[in-house]
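**Q** A structural model of the following input is requested.
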Amino acid sequence: MIPELGQLALILALCLALMLALVPLWGAFRGNLFWMRFATPLATGQFFFVALAFGFLTYAFMTNDFTVAYVATNSNSHLPWYYKFSAVWGGHEGSLLLWLFILCLWTVAVAWRSLHLPAELRSRVLSVMGMISTGFLLFVLLTSSPFTRLFFNAPDDGQDLNPLLQDFGLIVHPPMLYMGYVGFSVAFAFAIAALLGGRLDAAWARWARPWTNAAWAFLSIGIVLGSWWAYYELGWGGWWFWDPVENASFMPWLAGTALIHSMAVTEKRGEFKSWTVLLAICAFSLSLLGTFLVRSGVLTSVHAFASDPTRGFFVLMLLAVTVGGSLLLFALRAVDLKSESTFNLLSKETWLLINNLILLVAMVVVLLGTLYPLVVDALQLGKLSVGPPYFNMLFVPLMGLLALALGSGLMLRWKRHAQDQWLKSLALPALAVLIFAIVTIIWGGEHRWGIVLGVVMAGWIAVSTLVDVSHRIRFSQQGWRQPRSYWGMHVAHLGFCASILGVTWVSLHAFEQDIRVEPGHVEHIDGYDISYLGATSLQGPNYTAEQGHFVVSKQGKTITELFPQKRNYSVQRSMMTEAAIDPGLMQDIYIAMGERLDGGAWAVRIHIKPMVRWIWLGGLLMAFGGALAATDLRYRRLRHRQPQVSVGLETAPVTEVSHA
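**A** Now for the predicted structure:
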């Protein structure tokens, strides 16, 4: 009965989503406040029923209801309860329901946190989000229902969750990633609502900025968690492989990074309005493209959901309608997208535009590298693989240009800046970077020139940031009491520096060695003595394992003991590697067990990873900066005025807000 109630809840949610898509939009078109007031209760009701369906599916997993096909495919009675919970989104149908649940969560958050906005704009925003919900509810109900029953051939036990997904990282990674993916729908909805209303002033960008910053922060956390999971779970010691599904999340992140900078210009200066609208469309469209790539079956990846082409075609049609419809509307309204002011070549606006262009070129590089092999295969021109060499050759120089432009533009003023003052402000960062470069050349070792590039990029941004903060505190009346958006911007930039240093060091100075070990064997690696003491058998809740025992010492002093495992998941009959890691801020020692060899020996892979955690620390700092900027109180300081809007035969005031 519970699965049927879940299906009914989704049907009711679809009805409310259709009403949300049509009723408030009609009210905004007619200027009728009565119809516009339906937006909030409809958004709330839609969220309630989707949350109810999600709860029913969770209950089916927790109670081992193997009469539900999705539960039977992705769970097992011996699976620990926390993995049963993450198994709710461990397959295609459940992950799509999670996508939909998060979309409804964003929608109801916008509904209740935007009561101060003009009624017409708010109604249009929620209607656009209702249209998106309608599309995905139809997708779930018509092709991907998680509540399908196995009435006559239900198994006694389930097939178990994919062992790769039986990990804490996969409990938190998908929700964070989806919060970012789906969060860009809010920026998209604001952009489309502004186009529909023909009101493309700076105010709409101001209202959309906190939502966009929050979505970007969530997506940053999701990407960091995915990289961290791949590092310790897959057993190969890598943190990024330019996998197509990794790229699927990275592309909207690049577009979203450009979007949050473009929104700042639109809000503060009234410039880049058309650029900001296009970036909002682009960021959400790339999120939908990622959904298509993961669910269409066109690529093979440890992250992808094996799915039939019908589902992929549905997402492709949804993507075509979203992109095509929004671009058509943009073309019709393009005449209204005129700038309200001008700016000089040497100004913050120019440098932000340069940054945006570099980010968009980088996004196109990733897009081409991801889609080109799929296009070649679809045209039956052969099999082609685009790997890390292509991305590294094109992407790394672009990031060098981005670092140069970012550090150079931090201290520029809006509209115009005196050239001599600008050059003078760059003197200290240039001197510091020169000193960093000389020291690195002397002490950099074998890959000194690659390290020089990373140090110069990170140092240029970091010192420019510190100089700008120093000037701002000294010469501003606010002193240390700067807006949260200002501090968030600089925290994110410093996070970018930390990630650059981490990527540079671990890419050029990581040490890796495959060895054969027997009990009592001692291996001397990179200054460490690594002793193998033997292996013992373990019984887990749904697996058996061989656990190795390694002692790591240096100059006769024990540093740590590591216990890597080789697990056998009996239900799915698959072997998994559980690496053992001694983490450190400056270096990781990483050991992964391979295959069992003759005579009780094992093949073992040992990594020394310098500064690898700086990559994730930088990502978390960027996410924190985005979240801090999203909480800026300026976005809530709004002045009210009362225009008249018709309500049937009467008139009623609508709260309107002008940009302060």
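**Q** C-alpha from now on. contacts and neighbour counts both.
**A** Noted.
**Q** Relative to Arg209, how far out is the most centrally placed residue in the chain?
**A** In the chain, the centroid-proximal residue (CA atoms, centre = their mean) is Leu219; its distance is 2.3 Å. Counting by CA to CA, to the nearest Å, the gap from Leu219 to Arg209 is 15 Å.
**Q** One more, please, to line up against the first structure:
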Amino acid sequence: MLITELGYFALLLALVIALLQAILPAVGVIKHQVQWQRLAPSLSVAQFVAMSVSFGALMVGFIYNDFSLVYVASHSNSLLPWYYKLSATWGGHEGSLLLWITILSAWCMLVSVFSRALPLDMRARVMSVLGMIQTMMLLMLIFTSSPFERTLPNIPIDGVDLNPLLQDPGLIFHPPMLYMGYVGLAVPFAFCMAALWAGRLDAVWMRWSRPWTVVAWGFLTLGIALGSWWAYYELGWGGWWFWDPVENASLMPWLAVTALMHSLAVTEKRGVFKAWTMMLAIFAFALSLLGTFLVRSGAITSVHSFAADPTRGLAILMILGLVIGGGLVMFALRGWRLTVESRYELKSRETILIINNIILLVAMLVVLLGTLYPMLADAFKWGQVSVGPPYFNALFVPASWLLLAFMGIGANLRYKYDGRPFLATAFVCAISACVLGAVLTYLMGTLAEYAHFDKAVYITAVLSMWVLSFMVLDIKDKTRHATNLVEGLKKLTPSYYGMQLAHIGVLITALGVAGVSAMGLEKDVAMTVGDSVHVQGYDFYLQEFDEIEGANYDATRATVQVKKDDELITTLYPQKRNYVVSMMPMTEVGIRPSLFNELYIALGEPIINDEGKVTADTWAVRIYVKPMVRWLWLGAIVMALGGLLAMFDKRYRMKKLKNFDGWEK
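**A** Okay, the predicted model is just below:
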């Protein structure tokens, strides 16, 4: 098709524009050529247009079944519904990288549009760094992973089909949202490199990059939550997190950028931790590239990894090495100019924030080691090693509890030095947290109909009440000079409310994790039509099986009525699908959503009788009761809303920047 040829031409044009964006503004800075520096925004807009045309052309190829493209033939089929054809555009390695770079061009354009208040030379530096990243990624895409490679002259009649695991609405929303977070980490990295390049290492660049960091963090939070939700209902295993290497690949940059956000806040306000903040900006983006390497290199085996090619992995690894190496070299050459603008005492918010940063990075290293160790063991012939949930849970859970403990203290302490008596306050908060935590644990158990006491739930509940107690004290402290509480609350900034809302989201997620992990139940049974099984106060009645046909699959569907005290609660319809093109079976679960007691049922396989024959009316059935599992994703939404609220702070709406040492609002 002509349109797909146009897409390839636009991709080549994007590479040329990216090279110009990387080179011309940089030369303009070095040669003090103002006109060349002013080219950066126009080049970023042209780059976005070229990438959008290329990406749109590939989507058209999927919609119109252009099987002359190898990528379309490998990931689509004429029977595939149109909406899955669109999402199949990023359902494989080549298309997902094209989406990655398209999103990067969008970030780059947005930075150029909304950073006009920056000094011209500083903006040129930022855009040049982003252009360098785009150039490296485009070179890899065009020469190792082009989605426009042709099948000519042997054009297949039909395509292989999209992996059935990906034929789900989750593919439509999860990868774009996750990539918005992944790729967005290039922006604080670019600001960091531009500041080192300019030798202007004050807190101004951090203030300017902070809102971009918050936005990227919000997208990454929602992307991870969507991935967890997708795996929960699609895989049929009833789990919301499997410590899978691909899942870990997104968690590691999230932990790093969470530390970066807090470090940016304290550096902007107090002028401390500058070197620490710059290192976090470098490694947060490096971890996002590491995630791309893990998913697309073939170095790991995962149910989430659908493309593997060592050559492509080597290209990503080279880019990762250039980013880390270039960042560290720049830091080594210019980092000595960093100065501390203020001091702080041990009893201060700065101390608690750096402790929380350390805990976050330790948690990240725990995940990194558990993810990479099997690869290293195999590479160095140490034998086949598997690192599973016991390792991660044993180390990550205590780190999470420790983080909550210090989060509570940090929410109340003042910057620089807090001279108020703290021990009495902490003692009162601790007693209150223990009592309120016991009440909360009881309520959670009652709502989940779980009669046994669980210490993990109690510890999490106590720590949550501990954090809330200090949050209330902090609000009281910040409104103490107001005539009344309402007037005091009106004077608090959106960034403050956003911070508190994000922290509440963390608590909601933590309680959800504790509740579903400790109180969830699972039961595997063999059921025939007319059978019933009792689980956690609910009776599951298997009414019938029937055969249904979808657009590109056949399915056996069960009808299961759920009753409690002989009263009908809901009817669930789990399915076992067989996709007619790929001949792959898939499980579609039946779920009754609930904030407190979610019901989940999945069909296994038909049971083989004593004569060795498959019986059509007796199936393996897996039933779950998932208390508070929805709190996991609700907490993530609340966190992201907190980040969005912080963006409305007037400090991030700078109209003009007189010079790089002072702001004019």
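**Q** So what does Met628 of structure 2 match up with in structure 1?
**A** In structure 1, the residue matched to Met628 of structure 2 (TM-score structural alignment) is Met611.
**Q** That match reaches Pro583, doesn't it?
**A** No - judged on CA atoms under 8 Å, Met611 of structure 1 makes no contact with Pro583 at a distance of 9.9 Å.
**Q** the more surrounded of those two?
**A** Met611 (25 against 14; other CA atoms under 10 Å).
**Q** How about the contacts made by the more buried one?
**A** Shown in contact with Met611 of structure 1 (CA atoms under 8 Å, 6 or more residues apart in numbering): Leu501, Gly502, Trp505, Val506, Gly584, Leu585, Met586, Gln587, Asp588.
**Q** Ile530 of structure 1 too?
**A** Ile530 of structure 1 neighbours (CA under 8 Å, 6+ apart): Val522, Glu523, His524, Phe550, Val551, Val552, Ser553.
**Q** Mind giving me the ChimeraX command for buried ones among those?
**A** Burial among these is assessed by 16 or more other CA atoms under 10 Å; the matching ChimeraX selection reads:
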select :522,550,551,552,553
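**Q** Okay, and which of the contacts of Ile530 of structure 1 map to strands?
**A** The strands, defined by DSSP state E, take in Val522, Glu523, His524, Phe550, Val551, Val552, Ser553 from the contacts of Ile530 of structure 1.
**Q** Without its sequence neighbours, what residue ends up closest to the fourth one?
**A** Using CA to CA, 6 or more residues apart in numbering and skipping the chain neighbours, the partner closest in space to Phe550 of structure 1 is Tyr532 (4.7 Å).
**Q** next one: the first one
**A** Of all residues beyond its chain neighbours, the one nearest Val522 of structure 1 is Ser531 (4.3 Å), with distances taken as CA to CA, 6+ apart.
**Q** Next: the second one.
**A** The shortest distance from Glu523 of structure 1 to any residue that is not its chain neighbour, by CA to CA, 6+ apart, is 5.1 Å, and that residue is Ile530.
**Q** for the fifth one, same thing?
**A** Once its chain neighbours are removed from consideration, Val551 of structure 1 has its nearest residue in Glu561; the separation is 4.5 Å (CA to CA, 6+ apart).
**Q** Now which residue in structure 2 aligns to that neighbour?
**A** In structure 2, Glu561 of structure 1 lands on Thr571 (TM-score structural alignment).
**Q** residues in contact with its match?
**A** Thr559, Val560, Gln561, Val562.
**Q** Tell me which helix or strand it sits in.
**A** strand 567-572 (DSSP states H and E).
**Q** Which parts of structure 1 are strands?
**A** Using DSSP E, strands in structure 1 cover 511-517, 522-525, 528-539, 544-554, 557-562, 565-569, 574-578, 580-582, 587-596, 602-610, 639-641, 644-647, 650-653, 656-658.
**Q** right, and those - which one's nearest Lys273 of structure 1?
**A** Proximity to Lys273 of structure 1 (CA to CA) singles out strand 656-658 among these, at 17.2 Å.
**Q** Check how far that closest one sits from its aligned residues in structure 2, on average.
**A** Mean deviation of strand 656-658 of structure 1 relative to structure 2 after superposition (mean CA distance after the TM-score superposition for structure 1): 5.5 Å.
**Q** on contacts alone, who are the packing partners of that strand?
**A** When contacts are defined as 3 or more CA pairs under 8 Å, 6 or more residues apart in numbering; DSSP states H and E, strand 656-658 of structure 1 packs onto strand 639-641.
**Q** go with 10 Å
**A** Under the contact criterion of 3 or more CA pairs under 10 Å, 6 or more residues apart in numbering; DSSP states H and E, strand 656-658 of structure 1 touches helix 119-143, helix 202-233, strand 639-641.
**Q** and the equivalent of the residue nearest to Phe550 of structure 1 over in structure 2, how many residues sit next to it?
**A** Superposed on structure 2 with TM-score structural alignment, Tyr532 of structure 1 falls opposite Leu542. Counted by other CA under 10 Å, the residues lying close to Leu542 of structure 2 total 21.
**Q** Leu542 of structure 2 and Arg343 of structure 2: what is the separation?
**A** Leu542 of structure 2 sits 68 Å away from Arg343 of structure 2, going by CA to CA.
**Q** With Gly537 of structure 2 instead?
**A** 59 Å.
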